[in-house]
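[1] sequence unknown, structure follows:
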């Protein structure tokens, strides 16, 4: 994959690509905005997954029974992953044409409104079949917002960051995702800890959704105070913006879009099995106490955050490719061993299995922000990066939790581990094909990648 590359002079006021990050104190403000905004967005997105595992089968699908209700609940959870690529195209279009900041404000508003309405939703016992239908509609809105969120949050950091530290500064969006997992499970943990099971099912599950209102207000205040990125502003002034970024991305870099999606699959596959499905598996199949499982899910959120930082720092030193290759290689082996280990059924084993899964995911995820930013041209970077990320989320984040229960019931945990390992193997192959990206400047006409 070889294209011509044009070097340009950094815009006035933009970070010097070769300078150390310490000389750019404004990066702390940008990184904080990226981190907090993503925490809020993916807290909203993530609490639905926890609720889908713990309470939605009884609240919205009581007539189906426990097993079928769980499958239906995760199906509504998975709908958002189908919506995410459309959200990346929609918000990516405006992010590439009007600016990263405006698009990110819109994604946060949409996510916040949809999440608060979920918390207000009448149950199936009150309005019948209308309840799950409305839940699906709101989940689609969450998916659209999530599809537009990640790329914009990453670009906010990467397009401000000095070249030599781009991996570190670009990881704050993913770091926020780990924080969101911890916060979402902490909210449910506290709710279940101070409520009886009946009270939690009756109305306690609504508290985490309604609490999103305060978080959204904080997030909007932060994002309104951040300037547009210098890379986007220079591109808009000098060459103009793309009329249809989606078509331009597929005209110039169609293969890179697909390979990038394959590369980031490993993080999604492990994150949504570890952070979502294992909550259901631990409580329903292993019959572990709910508070213990949620506590381990919080530890998992901390583990993925630690992995993200480590993966990002290593990617600045050794390159994006080799960090992802190493994490994906370990993930293939771990995926095959995970469920046989968990089926021992002890708390100690679960306390190892879930956090280790999330830590490996974090290492693979750490370089992704820089990797996706570096791979695509500014004119359609928001759209292309977001679409790659969202396609991976749909295939590797939405599908495995949906099929896990039926595959494990029919063929056993090792069979599902083989499927999980297959996702990790796809990432390993794709990143080897794409090659290294850390040598690229973000201000260039086209992308050059060498395997």
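    Looks like it arrived, so ask away. Everything quoted here is computed from the prediction, not taken from an experiment.
[2] Please make it C-alpha for all contacts and neighbour counts, starting now.
    Noted.
[3] Contacts only, for the closest residue to residue 35 other than its chain neighbours.
    Using Cα to Cα, 6 or more residues apart in numbering and skipping the chain neighbours, the partner closest in space to residue 35 is residue 176 (4.5 Å). Contacts for residue 176 (Cα atoms under 8 Å, 6 or more residues apart in numbering) come out as 34-39, 305.
[4] Kindly report the same for residue 172.
    Residue 172 touches 31-32, 34-35, 154, 157, counting by Cα under 8 Å, 6+ apart.
[5] I'd guessed residue 78 sits against residue 400; true?
    No: the criterion here is Cα atoms under 8 Å, and residue 78 misses it with residue 400 at 9.5 Å.
[6] can you list the contacts of residue 172 in CSV and add neighbour count and distance to residue 415?
    Shown next, in CSV, are the contacts of residue 172 (neighbours: other Cα atoms under 10 Å; distance: Cα to Cα, whole Å):
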residue, neighbour count, distance to residue 415
31, 25, 41
32, 17, 41
34, 30, 38
35, 26, 36
154, 29, 35
157, 31, 40
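[7] Alongside the first one, take a look at this:
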């Protein structure tokens, strides 16, 4: 089951990273050539945010599909929509060919990706955590989070290969489209891997025994509304940090420095490998010192990073490398347990739906607008303002962790 969970999460994050990298390297040139590079990148980041806004609506719709037709039907429909939207993005004509209609198509397909991601929630992460021995809950909660750094390694590495292995003309003509076709292939593999798990009688019985069944949004909000609100802010620092380490600095390096995008993408690959190790370490530390202590310490580290990070990023090559490596260590320690902390806040009867809704809303609040806001603040006020934006997310998470401590919610798993 663990392998199926990792494959599924890797596919989801790979789709995101491919689109995010294209927002910096491709879309400003091919879809927004009528504005300057900074404005084109901001427009691209605005399109990036559309998926996060659409995701909660997708969750609501596909939870209904789950209750009515079953989990296998929901996953098949959601991942088919996700794969179709993703591969279609790779086929979009340029602005020179189609004009404003090309931008409209991109927005529609991005919304389709987000809507589909809302249905990609399969409950396997929660089932994995609930099935774990008491002293290994942190380790098993960490496993699904490994998908993010793995996906970044593959996505960034693929773009490095393409940008260095072909001319700029070929890359902007057709080379940039290739990662979207790869994403479609990965989604197909992820679909079959997950269906092999959730569509079997044994696992249906395990879902039922652990009370991981879809419930209506109305009853879930009535029973778990307060925990959902707190849960939205619990992973805020981690989710914002993910974008402040990947999408935003890539845009900053591309627009405001002389460093090559391929060079910084290579640094991101190294950072993601470090983050992979830090994520795994978070499982051990969580089981040793406790999830709340680990998240509190990591979030305090993110708050300090929000102050120091902009200075490092502004130093150039060496500073940027330290920025990425240090940032991914903190991200791995916090991100590795952030989703587990959310799931642990809910009672079993509502955990399936409440976890999906809370995760969607947390991504909207913590990550959806993070690249746009950070780049806009940097262009308007300087790098320190982007750091202040991240700091605000860390403060929100610390408050949420404090509330969880007072209520004892994180101990309900």
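    Cool, the structure landed. These numbers were taken from a predicted model, which means no experiment stands behind them.
[8] just to revisit the earlier point, out of the contacts of residue 176 of structure 1, which ones does structure 2 keep as well?
    Retained in structure 2 by both residues aligned by TM-score structural alignment, their matches' Cα atoms under 8 Å are the following of the contacts of residue 176 of structure 1: 35-39.
[9] Just those residues: which are in strands?
    Cross-referencing those against strands under DSSP state E gives no overlap.
[10] ok, of these, which one's closest to residue 88 of structure 1?
    Lowest distance from residue 88 of structure 1 to those (Cα to Cα) belongs to residue 38, with 15.1 Å.
[11] what residue of structure 2 matches up with the closest one?
    Taking TM-score structural alignment, the alignment pairs residue 38 of structure 1 with residue 9 from structure 2.
[12] in the stretch 101-250 of structure 1, which spans are helices?
    Assigned by DSSP state H, counting those that start in this stretch, the helices in the stretch 101-250 of structure 1 fall at 124-127, 130-158, 166-170, 172-193, 197-199, 206-210, 212-224, 230-238, 245-252.
[13] most tightly surrounded among those helices?
    Highest mean neighbour count of the helices of the stretch 101-250 of structure 1: helix 166-170, a mean of 29 (counted as mean count of other Cα atoms under 10 Å).
[14] what are the ranges of the helices in the stretch 301-413 of structure 2?
    Using DSSP H, counting those that start in this stretch, the helices of the stretch 301-413 of structure 2 run over 317-343, 348-363, 370-380, 383-407.
[15] and the longest helix for structure 2?
    Counting by DSSP state H, the longest helix found in structure 2 is helix 37-69.
[16] Just list what that helix packs against, helices and strands only.
    helix 2-25, helix 27-30, helix 71-89, helix 100-119, helix 247-256, helix 348-363, helix 370-380 (3 or more Cα pairs under 8 Å, 6 or more residues apart in numbering; DSSP states H and E).
[17] picking that back up, which one of the helices of the stretch 101-250 of structure 1 lies nearest to residue 312 of structure 1?
    Closest to residue 312 of structure 1 of the helices of the stretch 101-250 of structure 1 is helix 166-170 (Cα to Cα; 5.0 Å).
[18] once aligned to structure 2, how far is that closest one on average?
    Its match in structure 2 and helix 166-170 of structure 1 itself, once the structures are fitted together, sit a mean 1.8 Å apart by mean Cα distance after the TM-score superposition for structure 1.
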